[in-house]
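*Asks:* fold the following, please.
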Amino acid sequence: MSVSKNNVLPPLIVIVALMLTILVMRGPITCVGALADEIISALQIGYPAYGFLSALPIICFGLFCAVAPTMSKRYGLLLTVLICLGLILAGTLGRLIPIYSVMLLATGLIGIGIAILNVLMPVLLRDYFPKNIPLVMGVFTGFIGFSGSIGAYFSVPLLNASGSLQISLGLWVLMVGLALLLWFLSPRGKQITVSGGVFEWALLKKPLTWAVIFVMGMQSLTIYTTVAWLPTILSTLGFSASEAGLGSAVFLLVSAPASILTAAFIKAVGGERPASLIMTASFAIGIVFWLFGGTWSFVGCVLAGIPQGITFSMAMILMAKKTNSLSQLLVISSLAQGIGYVLAGFGPFICGLLYQGDGQWLSVVGFMLCAVALWGLSAWYAFGDRKLFD
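*Replies:* Next up is the predicted model:
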């Protein structure tokens, strides 16, 4: 990787463009869960079809993240970011057409754009803020959570105020368009490129590799399954659509400060292994509390939301600790995100198959608890003394 060594803060317009770009990296996905019933009605589809629709962008995360280094090398990182935002803009526009096949295509474009941004945005941030990497990465993961909470919470109020599903989905057309505009108005810097290491098939024979993959994949599966189905779960428990969206927003919003405090939390509890055990227990208790109804459901959203912020940061820390160089980190990051997000994409779809539309959620909750347990076991094993590369 080559990055600039400029220590001067970028212009304000660039900082705002960066912030807006991060804010469109989760919201266009999480808004779908908050609008689940309206989307199912508008498209005249069943729960399995909705489950596939909500799983599609996460599957795209896994399938297309490996494209990022190649695109950056060919076009430069800034132009690649613009291309990604263009894909997201096309997708958000396409979702305004209430036809299932069009919605699938549009959602796929959104997923591809965000998949590439997932890999390249940390590189861009490192280039612009070379002296503040820990802080900037913490803020980055925090804004990711904030982006998701915007999609989860504001979708239903917009729907209620306008009476139009297109208005709720159209919020993201505006935000992506504004991000693109600011990048076009921003001063041009040097071209930033990313070069990756060499993939070794022997990596897939190592149990540690799969532990790292499951750490990345299961935390992704739990968060995206939650944002896809939590509003529906809460609605069947008697919550209004706005209250159900608020629960999902709380789940995502508390993850933002938690992610920033990950390093302090790990130090306070004495290491990554005890941290992973505590986070596994917290998430599992939170999931069970969802079904209690009333205030307990919101307590569950908090107990599950805090681990989401911390487990995402722990996955990033794990990949860094298990490699010896930046090229090795790029290899395992692409591998873990690629396979991990594909695994994660099955979560919302499997829940769509398990749920029978009868308000009974035990099978879905059981599936979620298994995923959380697998994350905990994988993290406990992966955070040992072993290295991925000799």
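
*Asks:* hey, let's count contacts and neighbours off CA atoms from now on
*Replies:* Will do.

*Asks:* what segments of the protein are strands?
*Replies:* With DSSP state E, there are no strands along the chain.

*Asks:* burial count for the residue lying closest to residue 378 once chain neighbours are set aside?
*Replies:* Nearest non-adjacent residue to residue 378, counting by CA to CA, 6 or more residues apart in numbering: residue 211, 4.8 Å away. Neighbour count for residue 211, taken as other CA atoms under 10 Å: 21.

*Asks:* now show me the structure for the sequence below, then we'll compare the two:
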Amino acid sequence: MTQNNKPNIAHPILLIISILLIASNLRGPITGIGPILDFISNNLNLSATQAGMLTTLPLLAFAIFSPISSALARRIGLEPSLMIALIAITSGILLRSTGSSLTLYLGTCVIGIGIAIGNVLLPSLLKRDFPNQGPTLTAIYVLTMGVGATLSASTTIPMLNVANNLNVTFIPNWAFALAGTIILPIITMLIWLPQLSNHTKPAVDTPNIDSHSYMWRNKAAWQVSGFLAFNSFIMYAFIAWLPSILVSYGYSEHDAGYIHGVLQLASAAPAVILIPLMAKVKDKRTLGLAMTILAFIGITGLLMLHQYAVIWVTLLGFSCGGGFILGLSFVGLRTHNAHQAASLSGMAQCIGYLFAATSPIIFGSLHEATNSWDMALILAAATSLIWVSLAMFAGKSELINK
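*Replies:* Here you go, the predicted structure:
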């Protein structure tokens, strides 16, 4: 196989469309499970802790496979690696939709592997092939991820109702609902096919854990990693359990699924606002404090005034989405060059996803122990206060030294 460093982008519009379609698959297969998690748990007799594992497993896959995704791309090429990511996502959706506990968990793991590869390699492709349109395309890219997640979260309950109306019996109604998410990755694979004529290498600053072992002993590196870790801890807890929380507060399954979609869309909105704003705000700690305080307001509002859940969820989603963008910007802000930034990014992703993987299980266990979501929300509020303090350290302008 011949390796090319300069891809053929004779049709840049088609390439951009393909990139955005791939981005739309990088969150939806996970968020789509939240609104029907109670149905799955009841049908398969899962405990809250076991149900939380359905969000935890993809995060563990992110932590394990994100650092090695760039090695895959360097071996077989960026374009084939992204096709492998799409095949894994599609296969995982198909597998988990067969209706058994074993295939549900196994398929979820396979989806996580595919998303991990796409998470690492797709931004690399975007930065390498469209360097002059980086901020604009990054904003659109993040927004597209949110739109894909919103569609998935908002359509699973309607798809479940379709299964009930059609009297589908060959698989459970929840499995039929999850199977509906397979349409988007199949379309994306078909549109990505022309790109397989290229076998290019990823950009040099693609996240990868390498010989920069000093990074793991550096205080500033841990500050940035901690900021992203607490961001992910809060976000994925609500991705997993928000619909169940809302149903316990009296919302219908349909409305809970809709508000869960609002969370996803709100998390994408900061890309449009923050990316141009960050160029104007010199002290990034100000933005970090704003985002983290919004999370505390959103969580406490949901706990105390849940009749206004749409408002609180919008604030929470905006906070977590904005915090994620800021966390990524801190990686560049605190490092000397692209190679060092890649090392810090790899470290932060590994720590962040491992930490985030605990939150769905912890939330589920607290609910199981107390038969209420109040303690889980109190924990989330306390976690957000720690996140506030981390914003003051992670957003410093001091560079990481060896």
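
*Asks:* what does the residue nearest to residue 378 of the first structure correspond to in the second structure?
*Replies:* Aligned by TM-score structural alignment, residue 211 of the first structure pairs with residue 223 of the second structure.

*Asks:* how about that match, what does it touch?
*Replies:* 390, 393, 394 (CA atoms under 8 Å, 6 or more residues apart in numbering).

*Asks:* now residue 103 of the second structure
*Replies:* 95, 96, 97.

*Asks:* so which of the residues you listed hold up in the first structure?
*Replies:* Under the criterion both residues aligned by TM-score structural alignment, their matches' CA atoms under 8 Å, the contacts of residue 103 of the second structure that remain in contact after alignment to the first structure are 95, 96.

*Asks:* most surrounded residue in the contacts of residue 103 of the second structure?
*Replies:* Top of these by neighbour count (other CA under 10 Å): residue 97, with 25 neighbours.

*Asks:* against residue 167 of the first structure, how distant is the aligned partner of it in the first structure?
*Replies:* Under the alignment (TM-score structural alignment), residue 97 of the second structure pairs with residue 96 in the first structure. Look at residue 96 of the first structure and residue 167 of the first structure: by CA to CA, to the nearest Å, they are 8 Å apart.

*Asks:* what of residue 49 of the first structure?
*Replies:* The spacing between residue 49 of the first structure and residue 167 of the first structure, counted by CA to CA, is 23 Å.

*Asks:* now residue 228 of the first structure
*Replies:* For residue 228 of the first structure, the distance to residue 167 of the first structure - CA to CA - is 19 Å.

*Asks:* ok, these two, which is more surrounded?
*Replies:* Per other CA under 10 Å, whichever of residue 228 of the first structure and residue 167 has more neighbours is residue 228, with 31 against 16.

*Asks:* residues touching residue 226 of the second structure, list them.
*Replies:* With CA under 8 Å, 6+ apart, residue 226 of the second structure has these contacts: 348, 351, 352, 390.

*Asks:* the third one maps to what in the first structure?
*Replies:* In the first structure, the residue equivalent to residue 352 of the second structure is residue 340, according to TM-score structural alignment.

*Asks:* and the gap between the match of residue 211 of the first structure and residue 348 of the second structure?
*Replies:* 9 Å.
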